[in-house]
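Undergrad: just a sequence and a predicted model for now, questions to come.
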Amino acid sequence: MRTVLSVVVLAAGIGVALPAAAATLSLNERLKGASVVQVNQVPASGASLIGRVEQFRNGDSLIRLGEGEGEPVVLTLCNGKAHMNLDARWPGAPAAKTQEEKQMRAYGLYMAVMGGMAMAQSIVGDTLEVPAEGQAATVQRETPWAYGKEQYAVRVSNGADDVLRIKVTKTGNTTRTPSSGRDDVVSTDDDKAARLAELEPVGTSRELVISAAPMAASVTDDMSLKGWMSASGKGGATVGAARKASGDCAR
């Protein structure tokens, strides 16, 4: 399992004109080159989820959950195999007793962060208009669902501190298919209602906070991996030991 920030763009966008000073960039490339990407996910109701992906010059990456520094969840050394923190927890995450259950919980937390990032990317698209430094602008985006489109407001803020904020908020749904007739088999009113119920509620938001600060060289070798498990079965008590055991950029 690797930390992959580049996602196939699924969304078709419609944009409101931005100021002439706006620049165009590739969101995928900006994410790949970021030292830190924070993902703030706020549902229409319930607990929010804060995740951070830290990337290093040697190919290391570390995913954390929570406020501040956060709790480490998944570590990848030099784009190699993943190491998972089996003791990682988050409010609402399932209880886990066995090694397998803890592994699945850690993987679920990983997917919650990466899936949220991928969802935001798919809505925004790869080509992004960025306003002048210190400015912000909002564009509209739409993505298809079975019977219409989901509508989003995308607010792009270009901070003077080399931080780019992209907040995606769901604003509505459209339904274009007319009511079904007696001979309809698939596109029935019940199916339409069921599909609509599966969509995320209006008001759900995701924000990517992308730092362009220089990447650190690597995760420190003395970081403890007590309670962690390596996907390759070759872990260690510390990052340094795991590097040597796994062969992923061993020093």
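TA: Here it is on my side, so go on.
Undergrad: C-alpha from now on. contacts and neighbour counts both.
TA: Will do.
Undergrad: the stretch 151-251 of the chain: helices as residue ranges?
TA: Ranges of helices within the stretch 151-251 of the chain are 189-198, 239-246, based on DSSP state H, counting those that start in this stretch.
Undergrad: next, the buried residues of the biggest strand by length in the chain.
TA: Longest strand in the chain, counting residues (DSSP state E): strand 163-175. For strand 163-175, the buried set under the neighbour-count rule, 16 or more other C-alpha atoms under 10 Å, comprises 163-171, 173.
Undergrad: any buried residues in the top helix by length along the chain, and which?
TA: Counting residues, the longest helix found in the chain (DSSP state H) is helix 99-124. Neighbour counts using 16+ other C-alpha under 10 Å place 102-107, 109-110, 112-114, 116-124 of helix 99-124 among the buried residues.
Undergrad: hold the first one in mind and look at this next one:
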Amino acid sequence: MNRIALRVALSVSLIALAGVAHAGTLSLKDAVVQASSIETRYLKAPGAAVTSFTTEYFANGEIMMRWDDQRVLLMCNKAAYLNLPGMKPAVGTLTIEQRQMVAYEAMMAGIGGVAALVGLTGETIEYADDGSELRSMREGSWAYGVEHYEVTSQRLPDGTVRVRARKTETVNKVGPSSPGDTISTDADQAARLAELAPVDSWTELVIQGGPRPQGVDAGMSLKGWVSTVEKKAATVGEARKLHDCK
């Protein structure tokens, strides 16, 4: 009887082990550097609309950034083209220096989202080799305590990497101030707390690997686009020649 029970227990254990996905690790930094596209998605507050910022990388060094109906194309030799309908003031009325700053800010917006998530998760993440989600807890510091996050990581069968950090809690380790305090006052704590993202907000990266396309379609029209340099072309192909892109 004991032998039968032992065999049953062993069989159950083996079945359970067979159902557990093996975990691997990957460098999130390497995945970002080698990506053909990175989509950064945000939920800034519960009930808010999800926003998205996508950066596409090309083998010839061109970079296309998209959000809503806005687009910025980085080329070579400081040349960039801006298609930002509805921007106020209109991008066409800006000086060359101001246009270049808009292009720079767009580039930093994409980098900033990646850096914030990597800073929280670390450069190495775990993934399940069957494509399922793995969850872990992380924390980040703020002026008066810590923020807790649930990190979800996933590597899909096509190699796409998905990482999401959802805020679960804000912890104040200081507590109420006393009468006469000049630092760590309740007012300052409230002000710093107001700067933090709310609970259940999240940031997610969707990183596509694989070979990068050679470049943006040479025939793509640049009508309605504004250049960040004095010269302006009608198509991407003309722009490459005009700006001496290799």
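TA: The structure has been received and is ready for your questions. Since this is a predicted model, take the numbers as computed values, not measurements.
Undergrad: so Ser177 of the second structure touches Asp188, yeah?
TA: No: using C-alpha atoms under 8 Å, Ser177 of the second structure is not in contact with Asp188; the gap is 9.9 Å.
Undergrad: who's in contact with the residue sitting nearest the centre point of the second structure?
TA: Centroid-nearest residue in the second structure: Thr40, 3.4 Å away (criterion: C-alpha atoms, centre = their mean). By C-alpha atoms under 8 Å, 6 or more residues apart in numbering, the contact list for Thr40 of the second structure reads 52-54, 110, 113-114, 203-206.
Undergrad: out of everything not next to it in sequence, what's closest to it?
TA: Nearest residue to Thr40 of the second structure, sequence neighbours excluded (C-alpha to C-alpha, 6 or more residues apart in numbering): Leu205, at 4.7 Å.
Undergrad: what's the counterpart of the one you found in the first structure?
TA: With TM-score structural alignment as the criterion, Leu205 of the second structure lines up with Leu208 in the first structure.
Undergrad: next, count neighbours for that match.
TA: For Leu208 of the first structure, the count of nearby residues is 24 (other C-alpha atoms under 10 Å).
Undergrad: could you check which residue of the second structure pairs with Gln151 of the first structure?
TA: Gln151 of the first structure maps onto His148 in the second structure, by TM-score structural alignment.
Undergrad: quick one: that match and Lys167 touch, right?
TA: Yes: His148 of the second structure lies in contact with Lys167 (C-alpha under 8 Å); the separation is 5.9 Å.
Undergrad: okay, and Ser13 of the second structure sits in which element?
TA: Counting by DSSP states H and E, the element that carries Ser13 of the second structure is helix 2-18.
Undergrad: still on that earlier bit, how much space between the match of Leu205 of the second structure and Thr174 of the first structure?
TA: Separation of Leu208 of the first structure from Thr174 of the first structure (C-alpha to C-alpha, to the nearest Å) stands at 26 Å.
Undergrad: and the strands in the stretch 1-150 of the first structure?
TA: Taking DSSP state E, counting those that start in this stretch as the test, the strands found in the stretch 1-150 of the first structure are 12-14, 23-26, 36-42, 49-55, 61-65, 71-76, 82-85, 127-130, 136-145, 148-158.
Undergrad: possible to save those strands as JSON lines with distance to Leu225 of the first structure?
TA: Listed next are these as JSON lines, based on distance: least, C-alpha to C-alpha, whole Å:
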{"stretch": "strand 12-14", "distance to Leu225 of the first structure": "42"}
{"stretch": "strand 23-26", "distance to Leu225 of the first structure": "35"}
{"stretch": "strand 36-42", "distance to Leu225 of the first structure": "21"}
{"stretch": "strand 49-55", "distance to Leu225 of the first structure": "17"}
{"stretch": "strand 61-65", "distance to Leu225 of the first structure": "12"}
{"stretch": "strand 71-76", "distance to Leu225 of the first structure": "10"}
{"stretch": "strand 82-85", "distance to Leu225 of the first structure": "8"}
{"stretch": "strand 127-130", "distance to Leu225 of the first structure": "38"}
{"stretch": "strand 136-145", "distance to Leu225 of the first structure": "41"}
{"stretch": "strand 148-158", "distance to Leu225 of the first structure": "36"}
